[in-house]
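K.L.:
Sharing a model prediction with you, sequence too.
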Amino acid sequence: MRANARRTTLSDIAQAAGVSVATVSKVVNGRGDVAPQTRARVQELLHQHHYLAPVFRHTEAVVSPTIEVQFADGLKSYVAETLEGIIDSAAESGASVVISKASRAPHWARDLVSAGRRAVIAVTSVYTTAHLKELARSGLPLVVLDPLHLPDSRIYSVGATNFAGGLAATRHLLSLGHRRVAYLGGPATAVCNQARMHGYRAAMEAEGAQVPDAYVRPGEFTYETGLLGAAALLDLREPPTAVFAGNDEIAVGVIETARARGLRVPEDMSVVGFDDTSLARMASPPLTTVRQPLREMGGAALRTALRLANGEKVESHHIELATELVVRASTAPPREATPAP
């Protein structure tokens, strides 16, 4: 092959053999679920094109599958703890993991197949119809961890009991005697945010507590949303005595705004977060929050991706793990009330 010739890809081999890229990938990775005649044809083409990957593997050889893990935002505490679960589970399973930022380049999924990836795990990333079609053409299975939108029937996903978590967080504040409780959340269209907000509203309604429109404010899952949202709440004629924040970063922003206004948490305002990342434990005061089992969610996503990569049947398109309220020092009864018995 000439030094300046374009490197042959799995897509080139698949086109020449008249098969899918996924079938060529199976041959390259020593998978057994390929017809003998097809395998022989693909192997001959790989040899003719001087494909650089090792192609003549015994089917009984142990192959370490590689899973692509993509995330859209910065490597925040939430993402980092989720990745720990993915990596730990991969080590236990003998799989390899490649971590990258979500790509919007043309044929990105085909490039992943050419690089030997067997499945994709997306951490809260948003995949459009075009992305799903690209994945379907490439034969790469997709697992979304904590999806921002309602999962497509073609997508497997892993999440947590967000509604139950919102319910538990708000009930905790109500049990302390709070009635003026606000919710500062993430994007209004995000499924996880909607579920947490509906849990909050359900608890407030069951208790007969009023929810003024100004008490519910969507935003982003960021520290800045907490800073600005808390400022707007404290400027109200009747500010809340407690805030349920859609995640720990928002909650820490609320605490900082309260501090800047000369207020103390929890004496003057109680704050509850969501996720139970390391940020919640390092906050001052340590944050009462709803624990998402982030490492366990990462592990479940990895195991699901491996099963799909191996052509195994996965019973459910969506796995939901339980949340748990973790009470620390950022919540207390309001000054004018005593906690319910």
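P.N.:
All right, it came through fine.
K.L.:
okay, CA-based contacts and neighbour counts for the rest of this
P.N.:
Will do.
K.L.:
where's the closest residue to Val327 other than its chain neighbours relative to Ser270, distance?
P.N.:
In this structure, Val327 finds its nearest non-sequential neighbour in Thr288, 4.5 Å apart by C-alpha to C-alpha, 6 or more residues apart in numbering. Distance, Thr288 to Ser270, using C-alpha to C-alpha, to the nearest Å: 9 Å.
K.L.:
Could you tell me which residues touch both of those two?
P.N.:
Contact with both Thr288 and Ser270 is made by residues 330-331, according to C-alpha atoms under 8 Å, 6 or more residues apart in numbering.
K.L.:
would you list every one of the helices in this structure?
P.N.:
In the chain, the helices defined using DSSP state H lie at 10-17, 21-28, 36-48, 77-93, 108-114, 129-138, 162-175, 191-207, 223-234, 248-260, 278-282, 294-309.
K.L.:
For Ala242, find the nearest of the ones you listed.
P.N.:
helix 162-175 (7.2 Å; C-alpha to C-alpha).
K.L.:
what separates the closest one from the chain centre, distance-wise?
P.N.:
On the basis of C-alpha atoms, centre = their mean, to the nearest Å, helix 162-175 sits 21 Å off its chain's mean C-alpha point.
K.L.:
Got another one to weigh against that:
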Amino acid sequence: MIRRRGDLVADDAGRPRRTTLTAIAAAAGVSTATVSKVLNGRDDVGAGTRALVQRLLVEHEYRPAPRRRPPADRRTVGLVFDDFTSPYATELLRGVTDAGTAAGVDVVVGRFSDGSSGYGSGAQWARRLVGAGRDGVVVVTSDLTAQQVAGFSEVRLPLVVVDPVHPPQADVASVGATNWTGGLSATEHLISLGHRRIAHLGGPAGAAVSQARRHGYRAAMENAGLPVDPALVVDGGFGFEAGLDLATRLLALQDPPTAVFAVTDVCALGVVQAARARGLRVPEDLSVVGFDDTYLAPWVTPALTTVHTPLQEMGRYALQVLLRLVEGEPVDPHHVELATDLVVRDSTGPPRAGAAGPA
């Protein structure tokens, strides 16, 4: 005999059975198809109905039925970005999809849910991905909350994070690069050219990658016995606009920098534009170093000196780790950093005579 306990179906032993889509639909007074649309993030459901169904899914602790595992050559994984329009994202995308093709895995690209669709917190986002047929997910540079990570664990959906915004949690597999070493080598290169007033344009102050690159910059300055002028160390964002705005302000100082180490290639291009707007030449009047070595770096004029981050390799490695987790294999260590190295091109050179600053 089956009896109901509250709104949940229970067996004779009083153990709740898995809540079905049919039960959720009945409680909400809608069709099963409507509940399925909500689970899969479809936008053709009214806001009120969506909110009601989402509330019932949470209250009834709905978990999708375990899917029969497809053959290894038919797996589908998700690749989720905060922003997939940047050169950085393009390089990672190529790495993940190349590895997916080699492994016979389909890769579905999406954008990180910020909560506006109702899946930004708890297990709802993870349930949605499971319901959409994902065997695992690679998330790029997203600021995942502990609640979201717990949601993935709750539904047993494997997760790998690439370049996490904050230091990776011990129980979350993640892939990054040697950002501190990259910051060190970029700054040492500028010092070796004779620069002394070297500015650092960082990304968001709380981002782990920004902090690591900034610490590498500071270490190089301190190792060379050079003072770090607080006015030359500024944080903003990873994009072109941040580089343009911050560099415009720095170059307007009474004692401006002779060189700039920017947190990304795109940010560095903003610096170059700011220099040109003031009638300065790169590298004759201002040397500029970027970070990542995306496909833009050798194409621009002057070609950009930058720290090479193995983005495609990071993408391939992330996909390989994810597939190991999907197969139930242990992953140790949980966080891996791939090596960076400096690529010297045309955007750096010695400072103008008399402009280097005190030794």
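P.N.:
In hand now; what should we look at? Treat the numbers as computed from the prediction; the structure is a model and nothing was measured.
K.L.:
re earlier: put together TSV for the helices of the first structure, with distance to Leu150 of the first structure and mean neighbour count on each row.
P.N.:
As requested, these are arranged in TSV below (distance: least, C-alpha to C-alpha, whole Å; neighbours: other C-alpha atoms under 10 Å):
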stretch	distance to Leu150 of the first structure	mean neighbour count
helix 10-17	32	19
helix 21-28	27	23
helix 36-48	38	16
helix 77-93	20	19
helix 108-114	22	20
helix 129-138	13	16
helix 162-175	13	24
helix 191-207	6	20
helix 223-234	23	20
helix 248-260	23	24
helix 278-282	28	17
helix 294-309	17	24
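K.L.:
which one of those lies closest to Arg328 of the first structure?
P.N.:
Relative to Arg328 of the first structure, the nearest member of these by C-alpha to C-alpha is helix 278-282, separated by 8.7 Å.
K.L.:
Report the aligned residue range of the second structure for that closest one.
P.N.:
Counting by TM-score structural alignment, helix 278-282 of the first structure lines up with residues 295-299 of the second structure.
K.L.:
now do stretch 119-129 of the first structure
P.N.:
So stretch 119-129 of the first structure sits over residues 136-146 in the second structure, by TM-score structural alignment.
K.L.:
Show the end-to-end separation of that stretch, please.
P.N.:
End-to-end span of stretch 136-146 of the second structure (C-alpha to C-alpha): 18 Å.
K.L.:
With stretch 329-345 of the second structure instead?
P.N.:
Distance between the boundary residues of stretch 329-345 of the second structure (C-alpha to C-alpha) amounts to 43 Å.
K.L.:
Flag every buried residue along it.
P.N.:
Across stretch 329-345 of the second structure, burial judged by 16 or more other C-alpha atoms under 10 Å covers 334-336, 340-344.
K.L.:
And for stretch 141-156 of the first structure?
P.N.:
141-148, 151, 155-156.
K.L.:
Span of stretch 81-93 of the second structure from start to end?
P.N.:
OK, stretch 81-93 of the second structure end separation, C-alpha to C-alpha: 9 Å.
K.L.:
Between the buried residues of stretch 141-156 of the first structure, which sits nearest His198 of the first structure?
P.N.:
Relative to His198 of the first structure, the closest of these is Leu148; by C-alpha to C-alpha it sits at 15.5 Å.
K.L.:
Aligned against the second structure, show me the partner of that closest one.
P.N.:
Using TM-score structural alignment, Leu148 of the first structure pairs with Val165 in the second structure.
K.L.:
count of neighbours near the closest residue to its match other than its chain neighbours?
P.N.:
The shortest distance from Val165 of the second structure to any non-neighbouring residue, by C-alpha to C-alpha, 6+ apart, is to Ala207 (4.8 Å). As a burial measure, Ala207 of the second structure scores 18 neighbours (other C-alpha atoms under 10 Å).
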